[in-house]
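K.L.:
I would like to see how this sequence folds:
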Amino acid sequence: MGVRSFRVLVARAFVAATVGAAAIGAPGAAQAAPTTGLLDLTCAQALLQQTTRLSAALQSGLSEAVVRLLNNLTGDQVEHLAADSTSWLDECGRVFVADEGIEPAQRVTADPAPRDAVPTDVFTLSSRPGSTRTIYLDFDGATYSGTRWKSGAEIVSPAYSIDADRATFSEVERAQVYLAWQTVAEDYAPFDVNVTTLRPDPSALTRTSSADLTYGIPVVVSPTNSVGTGCGCGGLSYVGIFGTVGATDYQPAWIFTNGSGTGGYNVGQIISHEVGHTFGLSHDGTSQASYYAGAKGWAPIMGASYNRRASHWSTGEYADANNTEDDTAIIARTAPVVADDHASSPSAATGLTAGTPVAGTITTRTDTDAFSFSAYGRTALTVSGPAGYSDLDARLTILSPQGATIATVDPTADVSDDASMAATWLVDLPATAASYVAVVDGTGVGAPSEVGRYSDYGSLGAYTVSLSTGGSTATPLATPTTSTTTTSVQAIAFVTTRLPRARAGAAYRAAIRFRGPVSEARVDWRLPRGLKWKVVDDRIVIHGRVRASSAGRFATVLSGQDRSVRRVFRLVVRR
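P.N.:
Next up is the predicted model:
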């Protein structure tokens, strides 16, 4: 009964499996995960003559009950998937998703290098090496045969590459691989799963029985769609196969950079999206669109989070959401939430010493971490996630030894950026040292029903808390009184949030304005060829003549006495 051949499908499709999972309770402790079994994984008899869009198959008479049974879905989930044009059935009746690629003008070739040093070997990275669950990011080429993809034929996927040389990885390419890995590792930081670029033993990706707790999913990142004919797709993945016994033939998930772009951040975003489908997650869309792209720097991971600074797992709290499934609870069915690393009670707070940063992870919306410290004089206590890709929007609450709130620091911005997602308590304390407690929490911005705003639901992930104290003060203050927000940390900020478009061959000039006690302002990553920059008073001036049409990003940094602020700008060059 099919509506079009698999090759034609893939030529027009775009990646991201969208299977919904049944409503589940809150995640439990890290223990044996339940098995989620598909029926008749061997597919002894084909159900369809060819790959068929799910909606067309149902309209042609295929029983919804059969789809539910074959894929462990509820009736509501089948209905939701059928309303999404990216949902397909293979010949055996298994659901997979073909996700749209990003618009060419939005594709990024290369993001600025990560702030921390890029390792020489980016193919041995592991986020949680002690975990028995694995998300394997395969960037260096792969060959598969005998899978459900391409009817079992051999599939040879070339290595990820930005340039024409696919035999070696350049410095820029290694930086993109590193950033993609960092992005995915951050998205899955709350869960007991290892995001790795180190090729594991095949047994680490295969679940043989419900007692087998060692399993995972490989994700192949390749320049072109080697599964079918070439296209501008973002990728492909089967729905709900992570942790399913005997589902190895439905691996891997696929990412195609000719549809997603080669920039590490967006590659990481679509990897997290595709892996989310393998966990059983559906698309976050609206009544009018399969994907919700968010606004003001934020978007849901299972929507279209390309180029968004803040991307979160979602429960459909935004306006006109068509999917209210509990993303984190669904993931936790087969990759449980990790154990809490820091107590929430001030009486059991982790000790914090000046000059020695401490790492932590906010794992759920109810998780808070407490830190005790002694401070005097000029004091700065900062909590921030990894620059450029953190999921945690941090709120910092300072308590007295008696538990009274001294200050709450929760910066906000109209468009999410590194500064608005971090928090710093900067204060002049009395000369005599006193004890305090800092409580770290994930927070949101505004009402999630407002455009570009979000709750604390997906404000999760890794962070570092650091303390400096004992600096000289011009006028020592009396014992601090209760306040809601402090500090000169918020004084240093970018006023300009986006740049005007440039035209290839034409003169270009734009100003990036900033405010606050800035001692240094600079561009931290090369501009498009033909452009230069200089600092004039309270602005960074970009000027010159761009030689070719393109779309890229570059980073700028503002530094002051107590902190620095980094912001990535996107510049589109038209013909």
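
K.L.:
contacts and neighbour counts: CA atoms only from here.
P.N.:
Fine.

K.L.:
is it true that Ala511 touches Lys534?
P.N.:
No: the pair Ala511 / Lys534 is not scored as a contact, 9.7 Å apart, by CA atoms under 8 Å.

K.L.:
Among those two, which residue is more densely surrounded?
P.N.:
More neighbours surround Ala511 than the other of Ala511 and Lys534, with 19 against 14 (other CA atoms under 10 Å).

K.L.:
rewinding a little: need the residues touching each of Ala511 and Lys534.
P.N.:
Common contacts of Ala511 and Lys534, defined by CA atoms under 8 Å, 6 or more residues apart in numbering, comprise Ile540, Val541, Ile542.

K.L.:
out of those, which one sits closest to Leu48?
P.N.:
Taking CA to CA as the measure, Leu48 lies nearest Ile542 of those, at 57.6 Å.

K.L.:
Okay, and the closest one sits in which element?
P.N.:
Using DSSP states H and E, Ile542 sits in strand 539-545.

K.L.:
The next helix or strand after that strand vs strand 539-545, what angle?
P.N.:
Where DSSP H and E defines the elements, the next helix or strand beyond strand 539-545 is strand 550-559. Per axes from the mean of the first three to the mean of the last three CA atoms, to 10 degrees, the angle that strand 550-559 makes with strand 539-545 is 150 degrees.

K.L.:
to compare against the first, here's another:
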Amino acid sequence: MKTNTTHQFLLRFFQKIRLKVLFACLFFSPILQATSDPSLENWNKGEQNTLISTPTQLSLGTPASFLEQLGINEIAAKNLSLNDNITNSQSNLGLTNFTLVDNEGGGIEVVAENFFLETNGTLSMNGHATGIPNSEFILQGNENNVYGWIILRDRNLAYEYTTVGKNLVVDEIAITDVHPVCDFEHHKHDRLIATTKHAFQYSLSDIPHIGPYPGTHVGQLESKPGSSYVILLDTRRVMSNGIPYDVSKEFIWTTWQIVAASFSMFDVNVTTNQRVYDNAAPSRRGGATMYRESGRSSCHFAFGTSTFCTLYRESDAYGQGRIAAHEIGHLLHLAHDGGYPGGEYYNGIPEFEWVPVMGNIWMGTSWNNALYQWSKGEYSGASNREDDFVKINRFIPFKPDDISNTKALIIDSGGNVSAANNIGQIEYNTDSDSFAFSIGSSGGHVNLTIDRAEHIGGGMLDVHARIKDASGNIVAQSNKSVNRSASFDLTLSAGNYTLEITGGAEGTPSRGFSKYSSLGYYAIEGTISGAGTGNDIPIINNIANGSTLSGSSQLFSWNSGDATEFRLAAGSSQGAEDYYGISKPTTDTSETATGLPTDGSIVHVTLHYLIKDRWSQSYYTYTAFDENNNGKLGITSPTEGETLSGSSQLFRWNPGNATGFWFYAGSSRGARDYYRNSSVINGTSHTVTGLPTDGSTVHITFHYYENGQWSQLYYTYKAANDGGSCTSAPATPNKPVNTANSSTSFTADWNSVSQATSYAVQLWVNDSEWQTVDTTSDSEYTFKGLPAGSTQYVRVNASNSCGSSYYSYWSEMELPSDGCTSAPAVPTGLNGSSRAISWNAVPGATRYDVEYWTGVWTYHGSSSSPSYSLGLSGTQYVRVRASNSCGNSQYSNWVTVY
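P.N.:
Predicted coordinates for the structure are as follows:
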């Protein structure tokens, strides 16, 4: 049976029970769980969803037993019992002392300066170690998952508390693993300021952080008012009552708008208003304090606590905003993006004017079209391949899609397209926005520019745009090189068109950037002459495109325009007539279609029209009426209680008034041990994977976002039964090893994964996306018919009836273009210093690749001669391999250089 739950249940519960009892329930009862908000995820689950224990770790038992042993429940109950009727979302319990242990069992006394308990059972506290100067401690979590750190700066020690499986462990780590200090090599260089800061030189009223400074109070700025997630730029040390001490109001405004742009794809309010921060739940807020002094900015991994980043003053707001976004990245547990050139801070790729936010952001200062993006280390030689969005999304959810269906392009009577009226946002790298327009019977001309609308310091969108005709064919497309915009200047014949906008990419994964972080706001500006006015081309006008139909029959009506005859059809795919069709043309401007499905599925409607002896078509999509739910929000197929089709199942639903959706699948009500989707869903269908096939009961939690909050509906189904015995999806394969077979073919090999029944093999195509080439039951695959001498990228995942693994790291293959017959031998004689190395030349080698040790072997660069400039310092470990167009040798033995 389906149940609707909201936070009102908890509020009523608090009014009936003493908080002392409540606290014990929150921490130790299996009935009340941690928040079911789908944006939250255990912080320590990496992309591969695994953690590896080490011999230096000390186990502290379960998180629940750890909290009980500390006596936190007693302290909280004692403080909270003074007010039995409290209904706030949080309560600060004040100063409290605890004794924590290091990884050798030694005691460290700490004092909590801030100790918060939220009504959903989430704990957040931070403070310092007693009697130890320059120390901090942070502890967060609930009875299922606790994490945190003790940081002893003067002793150069740090201890990390991590939940591994069901146990809490403590281990010694490097201080920089939790508190990076940003020491950019080029921090003090003379900087040229980029000439272009905004694509559009005026404010866009619906989006507060876009445009030049509008004269508002800079101590009350908010990028997304009403969001329950908050990032505070604490300006109390640099200004008073909205009046800065040393800088202009524009400086504060620009700093804020750059940070707001950097996080605009997330449902978070970037603000300078202390009151907004104070009113947010502790687990959903974080901040950075601005200082008047100059220095090296730094930050803990501490979102969800009262520990703030330190932002020292920069000479201009363009730099201040970028360093703020970088430090807040650390607040959300992101490490530095390193690689060559740049070392710890990757210097980016000048030919694309691209640099990762967590790299050396100062390198883009003089670029007129600089692009600062979140990264997952796709560039060659990346020292850090963590997925920034996965980490940030553990604390802050993505926004729902702002344009989930095609909307009309707004064109005034003079044919002008204004950026102020035509704006949207790409929230995910799979998102695309569509704007419809028509060209009248005499034809017309389109002159449009689509550009990112946010400040250059934070706007991450590289625009890729297409114009499609009524049949879905691409008429034109644009993604200007190193420009971030797209533009069109072309003549179009009469018809209906769609302007489709997505995030763009340039170069390759190893030398360029993908559309991974091409996200953000854009605006459309220009002119369209000959635009249809509604009197030229017939348009269905009694029911909006994308609406839900009223039943098995539906009246459709349209304006006649310049058309003289019409035909209406309805079917299960575009252009199909398997539901309904008029055999003869009609001059009527309305028709009732019958025989329509009533199962909540998608219905495609085609309006054929005749203008000057030429038949054309307009296409529409609608959601069928659902006779089971009468159009109410909820899953429409499969029907609750049905047996699922296999380890994956397509679910459809009626959206009602909700604007975002999320799926859990698990072995019990509300559980997600089978499946949890990675980002907000904005459509009306979704495929859930990783389901069991043993005939057991599968619980589906259908989350929906409505009226500013998440709620849930619960369903149960019977799993398919294929007689299989798997209990989980297989592990992720290792990175493929590639061997050239000819100038047009190569074979990729990977490790055989236990319990895997098939592998999906993908190649990187069109410099922009991964495409599945084939599936195989073998742990190798031979690619054929590729361009001679081309560079290919391949990755693979493993599947069984229980689900699929993550994709492996990609590997590169350069196909031969010369007459070589084999790969070269392994280089010998490697020696040198941390500044430069050399080795013996290898016959037949055309290139040498150099790797150095950063915790893993990391690509540093390549050379065509048997010598290479490392440009490093201190003790380093290096190795080298030889390559030609037939393949690569194995790497040489590593050597130590100084």
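
K.L.:
Pull out the buried residues from the shared contacts of Ala511 and Lys534 of structure 1.
P.N.:
Among the shared contacts of Ala511 and Lys534 of structure 1, those scoring as buried are Ile540, Val541, Ile542 (criterion: 16 or more other CA atoms under 10 Å).

K.L.:
List just the nearest of these to Pro158 of structure 1.
P.N.:
For those, the nearest to Pro158 of structure 1 is Ile542 (37.7 Å; CA to CA).

K.L.:
Chain neighbours aside, what residue packs nearest to that closest one?
P.N.:
Trp533 (4.5 Å; CA to CA, 6 or more residues apart in numbering).

K.L.:
Helix or strand for the one you found, just tell me which one.
P.N.:
strand 531-536.

K.L.:
Ok, Thr278 of structure 1 next?
P.N.:
With DSSP H and E as criterion, Thr278 of structure 1 is part of helix 264-279.

K.L.:
What range does the helix or strand that comes right after that helix cover in structure 2?
P.N.:
For helix 264-279 of structure 1, the following helix or strand on the C-terminal side (DSSP H and E) is strand 298-300. With TM-score structural alignment applied, strand 298-300 of structure 1 matches the range 354-356 in structure 2.

K.L.:
what about the matching stretch, how far off from structure 1?
P.N.:
Mean deviation of stretch 354-356 of structure 2 relative to structure 1 after superposition (mean CA distance after the TM-score superposition for structure 1): 0.8 Å.

K.L.:
Name the residues that touch that stretch?
P.N.:
Outside stretch 354-356 of structure 2, the residues that touch it by CA under 8 Å, 6+ apart are 337, 346-349, 361, 363-364, 370-375, 512-513.

K.L.:
now, which of those sits nearest Val773 of structure 2?
P.N.:
Phe513 (22.0 Å).

K.L.:
List the residues that contact the aligned residue in structure 2 for Glu100 of structure 1.
P.N.:
Alignment note (TM-score structural alignment): Glu100 of structure 1 maps to Asp183 of structure 2. The contact partners of Asp183 of structure 2, by CA under 8 Å, 6+ apart, come to Arg296.

K.L.:
Next: Pro252 of structure 1.
P.N.:
Ile217, Pro218, Val219, Val220, Ser237.

K.L.:
give me that answer again for 10 Å
P.N.:
Residues in contact with Pro252 of structure 1 (CA atoms under 10 Å, 6 or more residues apart in numbering) are 136, 138, 144, 147-149, 205, 216-220, 236-238, 275, 278.

K.L.:
Leu89 of structure 1 too?
P.N.:
Per CA under 10 Å, 6+ apart, neighbours of Leu89 of structure 1: 2, 47-48, 50-57, 67, 95-97, 238.

K.L.:
Hmm, Asn167 and Ser59 of structure 2 touching each other?
P.N.:
Yes: using CA atoms under 10 Å, Ser59 of structure 2 is in contact with Asn167, at 6.8 Å.

K.L.:
Report the spatially nearest residue to Gly316 of structure 1, omitting neighbours in sequence.
P.N.:
Thr324 (4.4 Å).

K.L.:
residue in structure 2 matching that neighbour?
P.N.:
Under TM-score structural alignment, Thr324 of structure 1 pairs with Arg385 in structure 2.

K.L.:
wait, doesn't Thr162 of structure 2 sit right on Asn44?
P.N.:
Yes: counting by CA under 10 Å, Thr162 of structure 2 touches Asn44, with 7.2 Å between them.

K.L.:
more neighbours, the two?
P.N.:
More crowded of Thr162 of structure 2 and Asn44, by other CA under 10 Å: Thr162, with 23 against 17.

K.L.:
which residue sits closest to that one in space, ignoring its chain neighbours?
P.N.:
That would be Tyr147: by CA to CA, 6+ apart, it lies 4.8 Å from Thr162 of structure 2.

K.L.:
ok, now which ones touch the one you found?
P.N.:
Tyr147 of structure 2 neighbours (CA under 10 Å, 6+ apart): 42-44, 63, 138-141, 160-164, 168-170.
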